[in-house]
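**Q** Here is a sequence together with a model predicted from it:
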Amino acid sequence: MKKLFQVILMLPWLGAAFAAEPATDTMVDVGSYKLHFHVIKGHGTPILFESGGGDDETVWHDLLPPLADLTQTTLIAYDRPGFGKSGLDTNRHSIKDNLDDLEKGLKALGYDGKLILVAHSLGGFYATLYAARHPDAVQGAVLVDANLVCFFTPEHVAANEQPNEALRMKFKDSRPGLSYLYGEITSTVALMRQTPFPTRIPLIDIVSDKTPFRNDADIQLWKSCHRQFADEANNRQGIVANDAGHYVYKANPALVINAIAKIYAATLPDRERLALLDRALGYNLDAANQARKQQAEYRHSEDDLNDWGYQLMARGEKQRAIDVFKLSVELHPASANVYDSLAESYEALGDKRQAIANYQHSLQLKPSNEHAKERLRVLQTAPN
């Protein structure tokens, strides 16, 4: 199972310059259920974070403290319906319904005015719809390997209908929020085709160098779609996050933080903007030093080998991927994840016996590994 490298920045100089208020967690009644918001209060245009599909607001927690110290503005992350601590209305679960309820929640908290949007993956669709509804309120956006509708061609949608339906049924009882997400993909894409991101809103579009896809056609379509989107307006900047996977803000948090700071700085008067740029200089000096240290620690770590193995699999070099995952198993024998990855590579090669053995070993180390459980169920029930 692919495990993404997570970086935590330590920025002591920022804390000395500005003490951000402690984060607060609030449940907001939006009618038939409650939405959970995680807020760090500050001063200036608030920044709203949209997470990817299947994620909750906790994915932003490492990014928010340094960003709060740098921008000194209000940061808002939340759980979409059916995820994290938020409730769910089983009769209203489309992206439009979700946006209606987000607007209610923001209004109740007093953040229904000007905003900056930051969105990852599926969150790109939510940010697009919000910006289309509030083109004058949204002051800027940063998209992080975000969903853009140009990627979801009719052919792509048709090819994924059956897999999405299988996933909808798989999570129907265990994770209803995720089940509805897969069930709504076709209708969501149809709505997004009618909802362009307003070109008047300045934005930075960051696309991963290592896309979340394994076949060349999807990889090229993802990258070309993002280039096309960035080229549609002069106030858009496209950035390729070199050597970063789908969770760019974990692999390269400094890049994402700087992009957000740049968009936010444009909303400030000259004196405050210069102060922010001065803080950003100090941040970047510290971040560069931390990155050097972390790269040294990361080299040939479990995460590094895991990423390397999946890159080989994506290129069709299955036997070489197995060799890399075997090395990872030798170096990290107590990790359930490395056995899961090795099993996945054996499964891709067609070696059912070795795949089953390694999935079983992964489960022995981590009985809660749902990926291993699901793959074992499929492999053990499939005909020989």
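**A** Happy to help now that I have it. Numbering: from 1, shown residues only.
**Q** Going by C-alpha atoms from here, please, whenever you check contacts or count neighbours.
**A** Fine.
**Q** Can you get me a residue count around Asp278?
**A** Applying other Cα atoms under 10 Å, we find 12 residues neighbouring Asp278.
**Q** what helix or strand is it on?
**A** For Asp278, the element it lies in under DSSP states H and E is helix 270-298.
**Q** and what of Ile76?
**A** Secondary structure assignment for Ile76, by DSSP H and E: strand 75-78.
**Q** what packs against that strand?
**A** strand 34-40, strand 47-50 (3 or more Cα pairs under 8 Å, 6 or more residues apart in numbering; DSSP states H and E).
**Q** coming back round to it: helices or strands next to the helix or strand that comes right after the helix holding Asp278 in the packing?
**A** Toward the C-terminus, helix 270-298 is succeeded by helix 302-314 as the next helix or strand (DSSP H and E). Counting by 3+ Cα pairs under 8 Å, 6+ apart, the packing neighbours recorded for helix 302-314 are helix 318-331, helix 336-349.
**Q** okay, the ones you listed, which one's buried deepest?
**A** Across these, averaging neighbours per residue (mean count of other Cα atoms under 10 Å) puts helix 336-349 on top, at a mean of 25.
**Q** nearest to Tyr78, of the helices and strands packed on helix 302-314?
**A** helix 336-349 (28.4 Å; Cα to Cα).
**Q** I'd like to know which elements that closest one is packed against.
**A** helix 302-314, helix 318-331, helix 352-365.
**Q** Below is an additional structure, to be compared with the one above:
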Amino acid sequence: MITPKKMPSRRRSALALLLPAALIGALAACGAPEGSNPPTSTSPAPAAPTTAADPGPVPSAGLHLIDRDGRRLAFHVTPGTSPTIVLDAGGGEDSSSWDSLVPRLSRATGSRVITYDRAGMGASDEVPGAWDPQAAAGDLQAGLRELGVTRDVVLVSHSQAGEVTTYFTRANPGVLAGSVLVDANVPPFFTDDEVRRLVALTTPQIEELEKQPSTKANRQLIATADGFGPTHQAYHRVAWPDDVPVTYVVSEKTPFDGSPQDARRWRDAAAAFVGDGPRRTLVTARGSSHDIPRDAPAVVLEEVEKMTAAAR
């Protein structure tokens, strides 16, 4: 069994970039029973208590199972007005990772808030084969269209979901009013040298995972590693559309806490992404690890509120 404590720090960091949020749970529990997947948000989050400064309880989220080429995709919709806020979780996470932020966003903005489970996560069916961010973007597109959400979207993406958002934004002109990327994977980071290093650092862990009993979590880790090199070399060449405003929230510690050289490359890539086009803003989540939604939720809330207000 692989556990994080047994991994060298650089390999932990590299594997964290593949599926950062899954690292502790999936690797520490490899060989766990098939049914021991992370909890999903199929049940509505409890409403926060009402206070004098609180406008009241948040509407309950409803589960919508969308058919996509014979597969089920789980979308969770909290009613509200336009613009619609869509939250896309990091690698290895399902929609439940946003549960604490959904009621806060709904209350602060009055917007409809949508979370969803990417293929193979939560209540959504798996897709055999390697991770394909363009196919994942197609899943998101299909789900939003089925829900009637075709414009004025503020798309919020953490970590690996940055790849989905980039391809979605390019394939769906006019749909996004803006985006907030939360320590997300962006094209400038994935140079040929960086991709080769990441593949070399993570290959031993992936090979060990392949020897373990097959679980949903393990399969997603392996799928992300399968074809990682070509997938991210292609992603490195993708450009963000200039007409879509975007705020990039970078963590202070980055996914590579403990590896100063890699941490610097991550921060440099974020700065390069913001500098590569107009209408882009860089914000630093001070003191936060890569898991900004949990470490610094107020930063995410503030930036999404700003983007939503600008979209009205």
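**A** Great, that's in hand. None of these values were measured; they are calculated from a predicted model.
**Q** TM-score for the pair, please.
**A** TM-score of the superposed chains, computed with TM-score structural alignment, normalised by the length of the second structure, equals 0.78; 265 aligned residues with a Cα RMSD of 2.5 Å.
**Q** re the thing from before, in the second structure, point out the residues matching the strand holding Ile76 of the first structure.
**A** Mapped onto the second structure using TM-score structural alignment, strand 75-78 of the first structure covers residues 113-116.
**Q** And that stretch against the first structure, how far off on average?
**A** Compared with the first structure after the fit, stretch 113-116 of the second structure shows a mean deviation of 0.9 Å (mean Cα distance after the TM-score superposition for the first structure).
**Q** Distance from the chain centre to that stretch, please.
**A** Relative to its chain's centre, stretch 113-116 of the second structure lies at 12 Å (Cα atoms, centre = their mean, to the nearest Å).
**Q** Buried residues of stretch 201-210 of the second structure, list them for me.
**A** For stretch 201-210 of the second structure, the neighbour count (16 or more other Cα atoms under 10 Å) marks 201-202, 205-206, 209 as buried.
**Q** what do you get for stretch 126-135 of the second structure?
**A** Within stretch 126-135 of the second structure, the residues that qualify as buried are 126-127, 130-134, counting by 16+ other Cα under 10 Å.
**Q** And for stretch 270-285 of the second structure?
**A** When burial is assessed from 16+ other Cα under 10 Å, stretch 270-285 of the second structure yields the following buried residues: 270-274, 277, 280, 282-283, 285.
**Q** Out of these, which two sit at the greatest distance?
**A** Gly277 and Ala285 (21.7 Å).
**Q** Quick check: the aligned residue for Thr281 of the second structure in the first structure?
**A** Superposed on the first structure with TM-score structural alignment, Thr281 of the second structure falls opposite Gln237.
**Q** I figured that match hits Ile204, correct?
**A** Yes: using Cα atoms under 8 Å, Gln237 of the first structure is in contact with Ile204, at 4.7 Å.
**Q** Now do the shared contacts for those two.
**A** Ala230 (Cα atoms under 8 Å, 6 or more residues apart in numbering).
**Q** What does Gly178 of the second structure correspond to in the first structure?
**A** The equivalent of Gly178 of the second structure in the first structure is Gly140 (alignment by TM-score structural alignment).
**Q** following the host helix or strand of that match, which helix or strand shows up next?
**A** Under the criterion of DSSP H and E, Gly140 of the first structure resides in strand 138-144. Next helix or strand after strand 138-144 of the first structure toward the C-terminus (DSSP H and E): helix 154-159.
**Q** That next one corresponds to what range in the second structure?
**A** Helix 154-159 of the first structure corresponds to residues 192-197 of the second structure when matched by TM-score structural alignment.
**Q** Show me which positions of that stretch end up buried.
**A** Neighbour counts over stretch 192-197 of the second structure (16+ other Cα under 10 Å) mark 194-195 as buried.
**Q** ditto for stretch 282-293 of the first structure
**A** By neighbour count with 16+ other Cα under 10 Å, stretch 282-293 of the first structure contains the buried residues 283-284, 286-287, 290-291.
**Q** Likewise for stretch 268-284 of the first structure?
**A** In stretch 268-284 of the first structure, counting by 16+ other Cα under 10 Å, buried: 273, 276-277, 279-280, 283-284.
**Q** what do you get for stretch 236-244 of the second structure?
**A** 236, 238-240, 244.
**Q** first to last residue in that stretch, what's the distance?
**A** Across stretch 236-244 of the second structure, the terminal residues are separated by 19 Å (Cα to Cα, to the nearest Å).
**Q** Let me have the helices and strands packed on strand 75-78 of the first structure in JSON lines, adding mean neighbour count and distance to Val157 of the first structure as columns.
**A** Formatted as JSON lines, those follow (neighbours: other Cα atoms under 10 Å; distance: least, Cα to Cα, whole Å):
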{"stretch": "strand 34-40", "mean neighbour count": "22", "distance to Val157 of the first structure": "30"}
{"stretch": "strand 47-50", "mean neighbour count": "24", "distance to Val157 of the first structure": "23"}
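**Q** Can you check which of the ones you listed gets nearest to Lys210 of the first structure?
**A** Of all these, it is strand 47-50 that lies closest to Lys210 of the first structure, at 21.1 Å by Cα to Cα.
**Q** What lies in contact with that closest one?
**A** Contact with strand 47-50 of the first structure is made by 57, 60, 73-78, 115-120, 123-124, 126-127, as judged by Cα under 8 Å, 6+ apart.
**Q** Can you report how many residues lie near Ala108 of the first structure?
**A** As a burial measure, Ala108 of the first structure scores 13 neighbours (other Cα under 10 Å).
**Q** hang on, it packs against Met27?
**A** No: Ala108 of the first structure is not in contact with Met27 according to Cα under 8 Å; the separation is 10.6 Å.
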